[in-house]
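K.L.:
I would like the atomic coordinates for the input below:
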Amino acid sequence: MALSNAQVASRYGQALFDVAESQEATPQIATELAELKTVIEQQPELLVFFTSPQITAEAKKELLASLQASASELVSNLLQMLSDYQRLQNVSEIIDEFNRLYDEKNGTVRVKVTTAIELDDDQKTKLSAKFAQVVGANKVVLEPVVDKKIIGGVILRSKDNIYDGSVKSKIDNIKRLLLN
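P.N.:
Take a look at the predicted model:
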């Protein structure tokens, strides 16, 4: 029975997290995985290369070796295992699962912040501190997005919650009330 992508990500992510924890290396591995994910996001053709049947096994091994050269032993072993089991296409989801477990352990919440204008550092700091208070997190990591369609205000989206304080949603609510 074949595993779904979500099952693969969950199992490998959990195993990687457990091994990193046992080696007391989770912060270093999290940093390294973030760098790897950035490379994958900037060059999506990398995963196409590894999954393409037209590319020779030798060429794939050479590219894998170049990725492993700067990696820690743990991440290098993960990449090798994913290559051996032809699961390299799941590496982004595995990294996401590792990050989810790491954030959960550290009380970190990731929040997508949508505003009509770009926030300055002071605004980000205050928003982060206030949201951490509201959700009871030790740390809040903001992912800012600018969307002029919301007119003003802010929309906060975390894994579990959406807080919509945008002017657009308030106008839409007033419009709905007037039409009823």
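K.L.:
CA only for contacts and neighbour counts going forward, please
P.N.:
Fine.
K.L.:
next, count neighbours for Phe50.
P.N.:
As a burial measure, Phe50 scores 22 neighbours (other Cα atoms under 10 Å).
K.L.:
am I right that it is in a helix?
P.N.:
Yes - counting by DSSP: H, G, I helix; E, B strand; the rest coil, Phe50 is part of a helix.
K.L.:
once you drop chain neighbours, what's closest to it?
P.N.:
Spatial nearest neighbour of Phe50, excluding adjacent residues (Cα to Cα, 6 or more residues apart in numbering): Lys60 at 6.0 Å.
K.L.:
how many neighbours does the one you found have?
P.N.:
Using other Cα under 10 Å, Lys60 has 16 other residues around it.
K.L.:
next: Val134.
P.N.:
Per other Cα under 10 Å, the neighbour tally for Val134 reads 9.
K.L.:
for Lys105, same thing?
P.N.:
Close neighbours of Lys105, defined as other Cα under 10 Å, add up to 9.
K.L.:
can you give me the helices for the chain?
P.N.:
For the chain, the helices defined by DSSP state H occupy 5-22, 26-42, 45-51, 57-69, 73-84, 91-106, 121-135, 167-179.
K.L.:
tell me which of those lies nearest to Lys159.
P.N.:
When the helices of the chain are compared for distance to Lys159 using Cα to Cα, the nearest one is helix 91-106, at 10.0 Å.
K.L.:
for Lys112, which of the helices of the chain is the nearest?
P.N.:
Taking those one by one with Cα to Cα, helix 121-135 is closest: 10.9 Å.
K.L.:
check contacts around the residue sitting nearest the centre point of the chain.
P.N.:
By Cα atoms, centre = their mean, the mean C-alpha position of the chain lies nearest to Asp96, the distance being 4.8 Å. Asp96 sits next to Gly13 when contact means Cα atoms under 8 Å, 6 or more residues apart in numbering.
K.L.:
please give me the structure for this one as well, since I'd like to look at both together:
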Amino acid sequence: MLKGAIARRYAGAIFEIARKQNTMDRTLEDVKSIAEVFAHRKLAYLLREPKIPAQRKETALRQALAAKVLPTSLNLALLIVQRELVDVMPHIATEFEHLVLDYRNQAVAEVTTAAPIDDAQKDVVKRALEQKTGKSIIIQTRVDPSILGGVVARVGDEIIDGSVRNRLHVLQQQLLSGISLSNDDEFASEDTEGFAEPANR
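P.N.:
Predicted coordinates for the structure are as follows:
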């Protein structure tokens, strides 16, 4: 079975437990913590190595997690190790976070701008994305000068590209393919009329 399918199955199981026990926030923290613990090189080797006794693995895992996570979360970690799915844990954490966001009608938007934006500008982008997606948006920002200006937003698998770089690319494609610009086109202006082919006289 593919890692994605396995991750969704385990994420779905722990999600239902967290929902019934009303421990969604804590379980989300736990699942992320488990994924981080599994990423530690020495512990990851110990947990993956088939020659190391299962009891030693369980002891190491309990020492690393028991004081930090809920019993149900610890049981998840133990089950993952028992079934030799340590490499799948990051995918389980990602799938679980997606389930929590969907449950709360939220979405994370990765917003890229050419220069840093202030809180007021973030709020404008947030409201626009909420109107487009119908979800409460959690914004994560990053700066990439190469987009020149505007905003590029990724919400899940959807990319909303409002960058100057993208507009220039679209304009170049239109010019190279010989598409005439109508008066309604967002690029139609005195600045671009000079590129139009001369009319027959």
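K.L.:
picking that back up, now check the residue nearest to Phe50 of structure 1 against structure 2: what is it aligned to?
P.N.:
Taking TM-score structural alignment, Lys60 of structure 1 has Lys57 as its aligned residue in structure 2.
K.L.:
now Ile29 of structure 1
P.N.:
So Ile29 of structure 1 corresponds to Thr27, using TM-score structural alignment.
K.L.:
equivalent analysis for Ala9 of structure 1, please.
P.N.:
Here Ala9 of structure 1 is matched to Ala7 in structure 2, going by TM-score structural alignment.
K.L.:
wait, that match touches Val88, no?
P.N.:
Yes - when contacts are counted by Cα atoms under 8 Å, Ala7 of structure 2 is listed as touching Val88 (6.4 Å).
K.L.:
between the two, who's got more neighbours?
P.N.:
Comparing Ala7 of structure 2 with Val88 by neighbour count (other Cα under 10 Å), the higher total belongs to Ala7, at 21 against 18.
K.L.:
and that one, what does it touch?
P.N.:
Contacts of Ala7 of structure 2 by Cα under 8 Å, 6+ apart are 88-89, 91-92, 95.
K.L.:
for it, give its distance to Val86 of structure 2.
P.N.:
11 Å (Cα to Cα, to the nearest Å).
K.L.:
before we move on, what about Ile34 of structure 2?
P.N.:
Counting by Cα to Cα, the gap from Ile34 of structure 2 to Val86 of structure 2 is 10 Å.
K.L.:
pull out the buried residues from stretch 41-50 of structure 2.
P.N.:
Going by neighbour count (16 or more other Cα atoms under 10 Å), the buried part of stretch 41-50 of structure 2 is 43, 46-48.
K.L.:
want to throw these into JSON lines with distance to Ile14 of structure 2?
P.N.:
Formatted as JSON lines, these follow (distance: Cα to Cα, whole Å):
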{"residue": "Leu43", "distance to Ile14 of structure 2": "23"}
{"residue": "Leu46", "distance to Ile14 of structure 2": "24"}
{"residue": "Leu47", "distance to Ile14 of structure 2": "21"}
{"residue": "Arg48", "distance to Ile14 of structure 2": "22"}
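K.L.:
closest to Arg165 of structure 2 out of these?
P.N.:
Nearest to Arg165 of structure 2 out of the buried residues of stretch 41-50 of structure 2 is Leu43 (Cα to Cα; 44.8 Å).
K.L.:
against Ala64 of structure 2, how distant is the closest one?
P.N.:
Using Cα to Cα, Leu43 of structure 2 is found at 9 Å from Ala64 of structure 2.
K.L.:
what touches both of the two?
P.N.:
Common contacts of Leu43 of structure 2 and Ala64 (Cα under 8 Å, 6+ apart): Val37.
K.L.:
how near is the residue nearest to Phe50 of structure 1 to Ile95 of structure 1?
P.N.:
Distance from Lys60 of structure 1 to Ile95 of structure 1, by Cα to Cα: 21 Å.
K.L.:
my understanding was that the match of Lys60 of structure 1 contacts Leu47; is that so?
P.N.:
Yes - between Lys57 of structure 2 and Leu47 a contact is recorded at 5.8 Å, counting by Cα under 8 Å.
K.L.:
and for those two, which residues touch both?
P.N.:
Val81.
K.L.:
tell me who's in contact with Leu101 of structure 2.
P.N.:
Contacts of Leu101 of structure 2 (Cα under 8 Å, 6+ apart): Ala107.
K.L.:
still on that earlier bit, residues near the match of Ile29 of structure 1, how many?
P.N.:
22.
K.L.:
ok, it - contacts?
P.N.:
With contact taken as Cα under 8 Å, 6+ apart, Thr27 of structure 2 is in contact with 18, 69-70, 73.
K.L.:
quick check: the farthest pair among these?
P.N.:
Taking Cα to Cα, no two of those sit farther apart than Ala18 and Val69, at 12.7 Å.
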